[in-house]
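Student: sequence first, then the predicted structure:
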Amino acid sequence: MKFLLIMHMNPALWEKLSEDEQQQVFDGHDRFQEVIRESGEMVGTKALDFPVNTATVTVRDGSVEVAEGPYVPGESFLCGYYVVDVASKERAVELASLIPDAKLTAVEVREVIHDAGAE
């Protein structure tokens, strides 16, 4: 079973962390990646840019419109994800709890219901 472990970040919260605390988050991701690589559960991971650098595309009545910024307004944003291949949802939740972002904001766990093999 493949699951997407979706990480969210709040820039205001991130900026309040000291450089040491921020480094602890990065180091935590390194340790997490080591765990899921060694277990064979890692499929892939991506980190995403800040929402200010986002282009949101909509098509209405055949007209393409592009707006600068995210589709969903707010402070927190999708900052990255891991794709894991695990035996159960319970294991995916267990892994999500190891991601440093779970201590700062949240990590969503969603089953991948279609996979075209693009990863």
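Tutor: Received it, and whenever you're ready, just let me know what you need.

Student: contacts, neighbours, all on C-alpha from now
Tutor: OK.

Student: list the buried residues for stretch 50-62?
Tutor: Within stretch 50-62, the residues that qualify as buried are Pro51, counting by 16 or more other C-alpha atoms under 10 Å.

Student: ok, structure two:
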Amino acid sequence: MRYALLMHYREPADGELSDEVIAEAQRQFGIYGQALTRAGVLLSADVLQPSLATTSVTHHDGDLRIQDGPFAETKEILAGIFLVDVPDLDAAIGWAGKCPGAQWGVVEVRPVAMSVVDGQWSS
């Protein structure tokens, strides 16, 4: 079954993290990604740009509205996504618990309802 591991944490201000801290986080995520790959469960992974790069699009009352920045005002942002294919929720929770992002915030584990793979919808 497919699960999205959604990393949410407080976005650091510019210059708040030293180059050493960033390099260590990248190293930890590299190790985590390699472990997911070796286990054969990683489908994809993306680290997102800072929320300042966000554009939100809504469609209300026939009008398309485009807004700079995230739609929701929150303390924590969606920072990245790992998509895994594992046997069950317990396995997904196990991988989420190993995610370096869990050190800085929350890793939300959400089952995937439907997927498009090679142009075909599946559930």
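Tutor: Received, thanks. On a predicted model such as this, the values are computed, not experimentally measured, just so you know.

Student: helices along the second structure, start to end?
Tutor: 19-38, 89-98 (DSSP state H).

Student: closest to Asp118 of the second structure out of the ones you listed?
Tutor: helix 19-38 (20.2 Å; C-alpha to C-alpha).

Student: now, of the helices of the second structure, which is deepest in the fold?
Tutor: Ranked by mean neighbour count under mean count of other C-alpha atoms under 10 Å, the helices of the second structure are led by helix 89-98, which reaches a mean of 16.

Student: ok, average deviation of that helix from the first structure?
Tutor: Compared with the first structure after fitting, helix 89-98 of the second structure deviates on average by 0.7 Å (mean C-alpha distance after the TM-score superposition for the first structure).

Student: and that helix, what does it pack against?
Tutor: strand 2-10, strand 105-111 (3 or more C-alpha pairs under 8 Å, 6 or more residues apart in numbering; DSSP states H and E).

Student: hmm, back to that, can you list the helices of the second structure in TSV and add distance to Ala79 of the second structure?
Tutor: Formatted as TSV, the helices of the second structure follow (distance: least, C-alpha to C-alpha, whole Å):
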stretch	distance to Ala79 of the second structure
helix 19-38	13
helix 89-98	14
